[in-house]
Every structure is written in structure tokens, then in C-alpha cells.
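Visitor: Give me a 3D structure for the following:
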Amino acid sequence: MLVCFRAENFRSIFEPIELNLRPAPRLRNHKSHVLNPIKDNKDLKVLKTSLIYGANASGKSNIVKAIDFLQQLVISSKASDEKIEYSPFKVTKSPKESSSFYIEFTIQDYHLALTLKLNSERVEYEKLVSFDKSKEKLIYERKITRDFHEFKSDVLKSKSEIDFITGLSKYSPSNSSFIGVISQNEKVQHDLPNSFGPYIRAAFVYLKFCLIVVFPQSRYGGLNDDVLDGTINAYGNNIKEFDTGIDSIHVEKIELSTFSTSLINRIKSDIAKHDQSVKFSHNSKEYTASNQNGEIEIHEVIFKHKDADGNQFEFTTTDESDGTVRLLDLIPVLTCSEDLKDSEKATFIVDEFDRSLHPNLSRLFFEKFLSLDTHAGQLIVTTHQAELLDLDLLRRDEIWFAQKEWDHTTSLYSLNEYGTRHDKDIRKAYLDGLFGAIPMTKG
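Guide: Okay, the predicted model is just below:
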């Protein structure tokens, strides 16, 4: 689960910003929103949700993009001569030479933090630490310039272990994260020392599989796997509560002969490239393709509606409304959270959560998510939905504001910094401009 994220010099973020999901120590309301992600560490607590508000162009989406950038840097492969897609803050006469990112998270019994500092040429600095309650352990620290390489670790003991991992670090591409490089090489993974490998694997698994970022125009890729393992059939129970007209959800296997050979070959290439199932469109329909024991299988999701007489009619994804499709992207948050084990708690980050959703449905969604027991994962969203600004629904430390400052930079701060009364109408106060993060219109 996500504990804290920081970014500096990325898009509209110039000075460091921090999204901290640790609960404020003095807040006592909505205790069920506070989770203990590691059973044996009762001192570590995180919040189930965070909502980020802000005017258009305030930079709230850039916070999500910063998280996505860090994730992709770690889990994606790069050619050794490929540039890093570096996006520093541009509106300044005194630009910074590099961007910095910090992500602190938990997975299983691991409490880890990864720091990256980079420019378009290389990852200049990378550090992974593990926290055991109050004690910090350096898993590795890697510093790189054009002519210099330094590697440190507190967990590697023997000279052979130190030489092996230091050599891997020295000869790994400088434009990639060290975690990503060694996690995507099966032979290297097999040879990692037991004192080192589990930390690397845990960090990579969280960043690749447990951190799920959904943008307004993108689709939640996890639906692909949900189609294959049957989880998607459980979505019907949740989707009915949102008045979509969908009675049930089914999956149909499609014959490969339906598609051209060139399309099948492209799909095979995409599956191999991403090492997972993929979604694609063909003739205005959406399909999921996967590799099942060396054979390509293609499935289509079918939504069944009933008329007043009980007759069933089949719809495809493209037949449904934008609002329904958006809900289908979000429903896995509820379904997965209900089924997750303690060791697999995911962090869903949704940009423009309220896109195409009626305010009442947005609130219902949060009510359902927050009512789930402590097995639930996390949900972090950006939104304009003022109807959710209600202290009967949320804690003060779960509400954040992204503000566009006079110098075009983005700042981020919590409602808890204002110390508002528990009975205050924070929706009205926000729309009246008390907390900033609203459009400054002329007239």
C-alpha cells in the first residue's frame, strides 16, 4: 500500500510536493479509514483513500503522471541508448538539472522506500531502503555520472556478494532503474543473494502489479486478467447498484479465424512485449487477448440487459454509455478490494475520477469503497466533485488541494492544515475559495 509519494521538478511541479497517506495523529473520526498494512507493525498506519481537488491546469493530474512516470521507469525496458522521457518544469529562468521522485510503500511484510534522481541521460541516484519499525536498512544506494559509479549496501555481507551486485549495477544501463533491470532478467533473479533478492522482488511486484494507475482516456488493464480468471463475472453484482441497466456480465471466447493473420501477429507481438494479456479494438468492438500455454486466446465481454418482460438483450462495451464504461473501469476497485488478501492490497490511482459520472454515483461509489472491511486496498483520485467534500464521508487528512501558484508551479496541501471544525460545511467553504485550488475568474 502507498505510504507517501514525493516529486520535484516534473512538469508543473517545481519545488518538492508530498502526498502523505499517514493519518493525522489527532483525528479520531472514521477510524475504519485507517489501515495497518503490516500486522506486526502496529505503529505503521495508512489511509484508505485520498481525494485531490484543484482547478483546471492546477497540476493535480501531473501528480498522477509523476507516479505513473516513476512506475513506468521501473517496470519498462529501455534500449541502452534510449533517452529518458524527461519532463522538467519549463517556466523558469533557473531550471533544475534533474528531477527527483520518492515512493514509500508496503507489500506483504515489507515496508520499503525507493528514491530516484534523474535527467534525460541517466538515473543519477537510486536508493532502496527497508524500514523495520523505526530502524532503516539500506538495501542499496547507486550513484552514477558519466565517469563515476558508486554502489553501497548494508545487506550484502560476503565479498563475492558485494562484487556480484556491484558489477551488475556498474554494467546495467544508466537510463534505467536498477530494480527494473535485474527484475526482468530471470537468470540474474535466480542468482541474487537471499539477503538482497527478496527486497528487490517485493519492490518490483508492488510497482508492477499493486500500483494501478487509470487515466481519463485509458482503461484499467487489469480487466484483461479479470476476464481470464472469471473475476469479471462478480462485477455484475456491484454494477447493478449503479443503475446502469446491466443485469449480468459474461465472457465469450472468440475464434481466431474472426481476425486477420496480420492482426493476430501484431497481438502476439504486443503480448510478448508487455508480458501480459492485452486489450484491442476491431470493427468497433473490444477484445482481450492472452497467451494460454503458448496459444493465443481472444475473449469478448458481453453485457446482458433485460426489458420489462424479462427478455434478455446482449450489448458490447461500445454499446454502453460513457458513464457505464467509466464505471466498468472503476468497479474492479470494489470487487478486488473485497477479495484481496492482506499481502496483496492494491493501490488504485484514478485521474479525473468523476469523468462521465453523475455526482450521486460518485458518492455511492465512495460510500461502498469506504464501507469495505480492512482487507480493502487504497483509492486515490483527482476530482472536481464538490459533493464528496463532506466530513460525514471523509476525514480531513484524506482531502488534498493542488494549487497553481503565481509562478505557474503546483503546490499540494491537505485540508487538515486548516484545522476546520468537524461540523463545518467544507463543500461551501471550498467553493467560496477558503482553501484555494479553485479557478480565479475575472469579472
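Visitor: Every contact and neighbour count from this point should use C-alpha atoms.
Guide: Noted.
Visitor: Show residues contacting the strand ranked longest in the chain.
Guide: Counting by DSSP state E, the longest strand found in the chain is strand 295-306. Among residues not part of strand 295-306, those counted as contacts by Cα atoms under 8 Å, 6 or more residues apart in numbering are 227, 245-256, 268, 286-291, 312-317.
Visitor: Quick check: PyMOL command selecting the buried ones in those.
Guide: Under the burial definition 16 or more other Cα atoms under 10 Å, those of the contacts of strand 295-306 that qualify are selected in PyMOL by:
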select buried, resi 227+245+246+247+248+249+250+268+287+288+289+290+291+317
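Visitor: mind checking how far the host helix or strand of Q72 is from the chain centre?
Guide: Q72 belongs to helix 60-75 when assigned by DSSP states H and E. Put simply, helix 60-75 sits 8 Å off its chain's centre (Cα atoms, centre = their mean, to the nearest Å).
Visitor: Could you list which of the contacts of strand 295-306 belong to strands?
Guide: Those of those lying in strands (DSSP E): 246-254, 286-291, 312-315.
Visitor: Here is a second sequence; please produce its structure as well for comparison:
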Amino acid sequence: MLLNFRVANHRSIRDELEWQLHPVYDGDRPTGTFWQAVPVAGIFGSNAAGKSNVVDALRYMATMVIRSPLLAEDGEGMRRQPFLLDTVAPSESSWYVADLLLRGVRYSYGFEVDDENVLSEWLYSYPTGRKRVVFERDGEDFRVGSSEREAKALTTVAEVTAPNALFLSMAARSRASVTSLARVYRWFREELVFRGPASERRLGHPHVLMRNLASRMNRLGEPAHLRDLLRAADLGIEDFRVETVEEDPFENRRPRIKGQPVVDVKAAGAMVDTPRSVRPVRHELWLRHTGRNGSFELPLTAESLGTKAIVEYALALEQVTSRGGTLVVDELDSSLHPRLSAFLVGLFQDPERNPHGAQLLFTSHDVSLLGRKAGEDILKRDQIWFASKNEFGETSLYPLSDFRPRQDENRERRYLSGSYGAVPVIDDTFALAIAGRGGAGGEAAETGRQEDTEA
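Guide: Prediction:
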């Protein structure tokens, strides 16, 4: 569970920006829960306000945790994207901090980088409410865990950590037996899941979805949330089934020998069948539709991009809800109908369907999520954030709670009227100029037609 995220000097984020996910209003908590972070948080704002850059900063942090040793080996530096709209920021450092709650223990992990190296890095745990240093790093100087066993394991890792690699990544790859370190790394690698326009481009390749489905089924079994999403989407899909197909490694293999006809090696008995115990399998998803003449099935490969997107969301849902992870979606409204987006939000708000307190964090232009469904707020007051950009191109982030909203106020209408800011200021000058040119052109064309008629 993500409690707090802070970042500075990343793309349009110039100064420190904080996404604080602690609950503000006890009365808005989902009934029967005592979660220390909100289960849902959405960022709203005008185009190019920097909403996606907040998500991108968190994605960058996760990518560096998972891949920094590989990037260091390739000599790619830190691959950061600092603020570029002044002469100072590109030469200043960028930093990223995430506060997490994992198995009842709070952790704070962060790092500071420039274009070439890791300048500082740290991991603190709070098992009894008091800060405990797991490790601290200042350039190439390290201070490691308090226990003798942890100190010995981490000191060995510190000696081989490159200046442009994260110590957390190196320790995890070395499998240093430090529980707190392993938990934080695992959260970034397995429990933090991203969806959005970048990942949607992969939906044209069904084998990616099937690979994800196979991986998910091997770990967790049948994706139960898929049925809920398909029904909520009202696609006319009654149900689904997953077929496990045993692959024959020699099927359709016909080696060509120069100067000789094609030979079916398997049929000729030139190869011995692979034992069934080691034969690979693949999973095929079939969706049952309601047709005019009854039910019929289609494979996932024959479905629309929209249906594939829902399958992808279902797989991500299973991954995070099964262990209390965090699903981060950039542009939630880009691939889901508003009713389906509201359904997804409601799923995370429901402790029965979300027993481990998984989180949904997203950006969106869909202001209907600020309204109500069946008389209940879709998003609570402490789950709404706004992004805006000042005249210097710098993004800021602020919560609805700063305005001390009443529980019963119409937040959708107030946002659209500009009461909370973070809405575009429309300048009609360009549109009027176009209309004026169009009018002049229209008059000229009409004059030409009249002249032709007279001729």
C-alpha cells in the first residue's frame, strides 16, 4: 500500500510535489475498514497540466528499482528527464521518495540522482513506530543495517554496487537475506502495476495478453474479476472459459534438406516424442457471446480492442487485489466507458471485493467520477486531487480537501465552473479568427457562383 509519494525535478515537476494518500475524513472511509491509505485516488486537470507526469515519475522510480543494474552495465546513466524550462533545473538533481505500508510495517525508500550517478539513497523501516535504518547511502559511502547479520550481508553488496546503480536493486539481485529490503523491492517489482496509453498499444498483440493470462493462472488460478468486468461492460458476453492446450514441440516441424523433398520428421519416426510431463502448455481464452441463434464462443484473438482492454484490466485487477498491491492507470477514461470506470472505482472501495486494501490510483478527464452513482459519491472527498501548471510551465498538485468541501456539495458542477481551479481557460480569439476568415471566404465563393450564373 502506497502511503505517500514525493518527487522533484521530473519533466514538468520543478519543485517538490507530494501525493499524500492518508485518509482525511474518517466519515468517508469505506464501511468496516481501517486502511491507513485511501483505496482510490484520482488526479484531474486540464490538458498538459502534468497529470501524466506524476504517474511517469512513479513509473520511473519503479523502473530504476527493477532495472538500474542492467542500465548501469549498458552505460546508460540514470536516464532521467529533469525539468527543462529554465537554465538551472537540468543541472540540479532529481529525487523520488515512496512511503509504503507492507505487512503492517511502514517503510520509507528514496533516492537522488543526476544524469550520471546515484547521489544518495536510503531505506528506513518503522516496525515499532520508531525509525530504523536499513541502509543509507551518500555517493559511494554506505551505512548499513543495525543487526550484525544484516550489516554483513549488505556490506558485501555495497562493495560491488556501481555508482550508477541503485543499492536496493543490487541487494535484491544478490538475494541478500534482509526481509525489509526484499519486501520493498518485491512491492516495486510485483505489487505495483501500471496501465495506460503506453501499455494499451500492446493490445494489438493477443499473444501478450495470453502470456499474461498464463502467468497469472499459474500463480493465482482463474481470473475471477474478469467475469465481473465483462458483465459490467454489458458487451453481451455471458461467460468465459480458459482452455489449457498441451503443445507438441514437433508439430508442423518439417526440416528441409538441400536437394531432397520435404520430410515430416515426426511421422518418419526420426525423433522421439517429448515426455508429457515436460511438454509446454499454453492457455487460450474463449468468450461466450449471446447470439440470435443461441450462444457461441470466440477466441480472444477475434475480439475487439475494447474487449482486450477489459481482459487486460481484469488481469491487473487480479494481480493487485490478491495481495493488496497498487494499480496505477494513466488516462483511465481513454479505454473504459464512464460507467465501467465507476464500477472499477467501486470495486476498490468495497472491502468484500477488495479484502487486502489494494489501491487504484489514476489520472482522468472524466468529471462524472466527481459525481454520484445510486446516491453515493463515486470518489470520496479525500480521494480527489487536481493538477495545474503555472505560467512558467511548472506542475503543482493539490487535494480537494484544501477547499474544505461539504459532504453533500455538487463537486462535479463546482469543478466545471472553475471553483477548484485545474480547468482550461478557453480563449475564443483563434476560433473567432477562423470563423471570420471562413465568413470572408464564404462571401467570396458566393460572389463567384453568382458571376458564373450571370455568365
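Visitor: Quick TM-score on the pair, please.
Guide: Overlay of the two chains. TM-score (TM-score structural alignment, normalised by the length of the first structure): 0.79; 385 aligned residues with a Cα RMSD of 2.7 Å.
Visitor: equivalent range in the second structure for the helix holding Q72 of the first structure?
Guide: Per TM-score structural alignment, the counterpart of helix 60-75 of the first structure in the second structure is residues 51-66.
Visitor: Same question for that stretch: list its buried residues.
Guide: Within stretch 51-66 of the second structure, judged by 16+ other Cα under 10 Å, the buried ones are 51-62, 64-66.
Visitor: so how far is F14 of the first structure from the counterpart of V88 of the second structure in the first structure?
Guide: In the first structure, the residue matched to V88 of the second structure (TM-score structural alignment) is S94. Separation of S94 of the first structure from F14 of the first structure (Cα to Cα, to the nearest Å) stands at 11 Å.
Visitor: Pick out whichever of those two has more residues nearby.
Guide: F14 (23 against 7; other Cα atoms under 10 Å).
Visitor: Hmm, D407 and the more buried one touching each other?
Guide: No: counting by Cα atoms under 8 Å, F14 of the first structure stays clear of D407, with 9.9 Å between them.
Visitor: Okay, Y418 of the first structure and A429 of the first structure: tell me how far apart.
Guide: 11 Å.
Visitor: Superpose on the second structure and give me the mean offset of the longest strand of the first structure.
Guide: Following the fit onto the second structure, the mean deviation recorded for strand 295-306 of the first structure is 3.2 Å by mean Cα distance after the TM-score superposition for the first structure.
Visitor: what lines up against I310 of the second structure once you look at the first structure?
Guide: Match for I310 of the second structure (TM-score structural alignment): L327.
Visitor: did I read that right, its match in a strand?
Guide: No: secondary structure of L327 of the first structure (DSSP: H, G, I helix; E, B strand; the rest coil): helix, not part of a strand.
Visitor: After the helix or strand containing F5 of the second structure, which helix or strand is next? Please name it.
Guide: The secondary structure element spanning F5 of the second structure is strand 2-8 (assigned by DSSP H and E). Next along the chain after strand 2-8 of the second structure, taking DSSP H and E as the criterion, comes strand 17-20.
Visitor: what's the mean deviation for that following strand versus the first structure?
Guide: With mean Cα distance after the TM-score superposition for the first structure, strand 17-20 of the second structure averages 0.6 Å from its match.
Visitor: same for that strand, what does it pack against?
Guide: In this structure, strand 17-20 of the second structure packs against strand 2-8, strand 395-399, with contacts taken as 3 or more Cα pairs under 8 Å, 6 or more residues apart in numbering; DSSP states H and E.
Visitor: after that strand comes which helix or strand?
Guide: strand 40-44.
Visitor: check the fit of that following strand onto the first structure and give the mean distance.
Guide: Strand 40-44 of the second structure sits 0.5 Å off on average (mean Cα distance after the TM-score superposition for the first structure).
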